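Participant: Got a predicted structure here, sequence first:
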Amino acid sequence: MTNDKGTDYDTADLAQQIETLKADLKDLTEIMAGVGQSKAADVKEAAQDTFKSARDAGAEKVDYARAQAEHLGDEARQFVQRQPATALGVAVGVGFLIVLLGSRR
C-alpha cells in the first residue's frame, strides 16, 4: 500500500503500530485512573479535615455556651440569696407579663 508521499506500508508494520497504540492507550488509561484515585483521596482528606475543624469549633462553642450558662446560673442564685425580695418581685413581674402576652392571642 502506498500513501501520498510514496511510502510503502505493509500489514505487519500497521499491526505493530496498532499494538503499540493499544499499549500506549492502556498505559495512559492506568495513569489517568491513578490520577483520579489520587485526586479523590485528596478531596476525601480535605473534606475530613474540614469536618474535623467544624466539629472541633462546634464543640468549643458548646463548651463556651455551657460555661456561660453555668456562670449566669451562679449569678442568679447569688442575686436571689442577696436580695430575695427583689428576685421575687422580678419573678412576679415576668410571670405577669407572660400571662398578659399569652391572653392577647
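Facilitator: Everything's here; your move. Residues are numbered from 1 along each chain as shown.
Participant: make it CA atoms for all contacts and neighbour counts henceforth
Facilitator: Noted.
Participant: on contacts alone, who are the packing partners of the lengthiest helix in the chain?
Facilitator: Criterion DSSP state H: the longest helix present in the chain is helix 11-82. Under the contact definition 3 or more C-alpha pairs under 8 Å, 6 or more residues apart in numbering; DSSP states H and E, helix 11-82 sits against helix 84-103.
Participant: between the helix it packs on and helix 11-82, how many degrees?
Facilitator: Inter-element angle recorded for helix 84-103 and helix 11-82: 120 degrees (by axes from the mean of the first three to the mean of the last three C-alpha atoms, to 10 degrees).
Participant: try this one side by side with the last:
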Amino acid sequence: MARQSPQNSDTDISAKAAQAKDNAARTAQDVEELAELTYDELREQLELVKNDLAELTSAVKRAGQQTARHAARTARRSGRRAVETAGEGYDYAADQVEDVLGTAEDFAKERPALALGLAAGAGFLLALVMQRR
C-alpha cells in the first residue's frame, strides 16, 4: 500500500472541505428558497381564508337581513289580521247591542207596565248592591 505524502492529504482534505462548504452553502440556499416558498404559500392560503371568511360573513349578514325582513312581514300581517279581527268583533258587538236595544224598545212599546216594573226592580237591586260597597 502506497502511503500518501502529507501535502497530498492536506490537498485532499482542503478539497473535501471546500466541497463540503459548497454543499452546505447549496443546502442552505435550498432550505432558504423552500422556506420562502412555504411562507409565500402560507400567505396565499391565509389570503384565501380571509376572502372565504369575508364571503361567509357577507352571506350570514344577508341571511340575517332576509330573516329579519321575513319576520317583519309576518308581524305586519299578524298585526293587520288582529286589527281586522278586532274591527269585526267591534262591529259584531255593536250589531248585537243594537238588536238588544231594538228588542227592549219593542218590548217596552208592547208591554209598557211590565217594562216599567222590570226597570224599577232592576234599579232597586242596583241601589242595594251599591249601598253595600
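Facilitator: All right, it came through fine. Values in this document were obtained by computation on a predicted structure and should not be read as measured data.
Participant: where does the TM-score land?
Facilitator: Scored by TM-score structural alignment, normalised by the length of the first structure, the superposition of the two chains gives a TM-score of 0.86; 100 aligned residues with a C-alpha RMSD of 1.7 Å.
Participant: hang on, the earlier thing: what range in the second structure matches the longest helix of the first structure?
Facilitator: Aligned by TM-score structural alignment, helix 11-82 of the first structure falls on residues 39-110 of the second structure.
Participant: thinking again about what came up before, by how much does the longest helix of the first structure deviate from the second structure on average?
Facilitator: Compared with the second structure after the fit, helix 11-82 of the first structure shows a mean deviation of 0.7 Å (mean C-alpha distance after the TM-score superposition for the first structure).
Participant: what does His121 of the second structure align to in the first structure?
Facilitator: Heads up, residue 121 of the second structure is Gly, not His. If you follow Gly121 of the second structure across to the first structure using TM-score structural alignment, you land on Gly93.
Participant: so how many other residues sit close to that match?
Facilitator: Using other C-alpha atoms under 10 Å, Gly93 of the first structure is surrounded by 12 other residues.
Participant: Could you tell me how far it is located from Arg77 of the first structure?
Facilitator: 18 Å (C-alpha to C-alpha, to the nearest Å).
Participant: Likewise for Glu19 of the first structure?
Facilitator: To Arg77 of the first structure, Glu19 of the first structure is 86 Å away according to C-alpha to C-alpha.
Participant: same deal with Gln37 of the first structure?
Facilitator: 59 Å.
Participant: before we move on, what about Asp49 of the first structure?
Facilitator: Using C-alpha to C-alpha, we find Asp49 of the first structure at a distance of 42 Å from Arg77 of the first structure.
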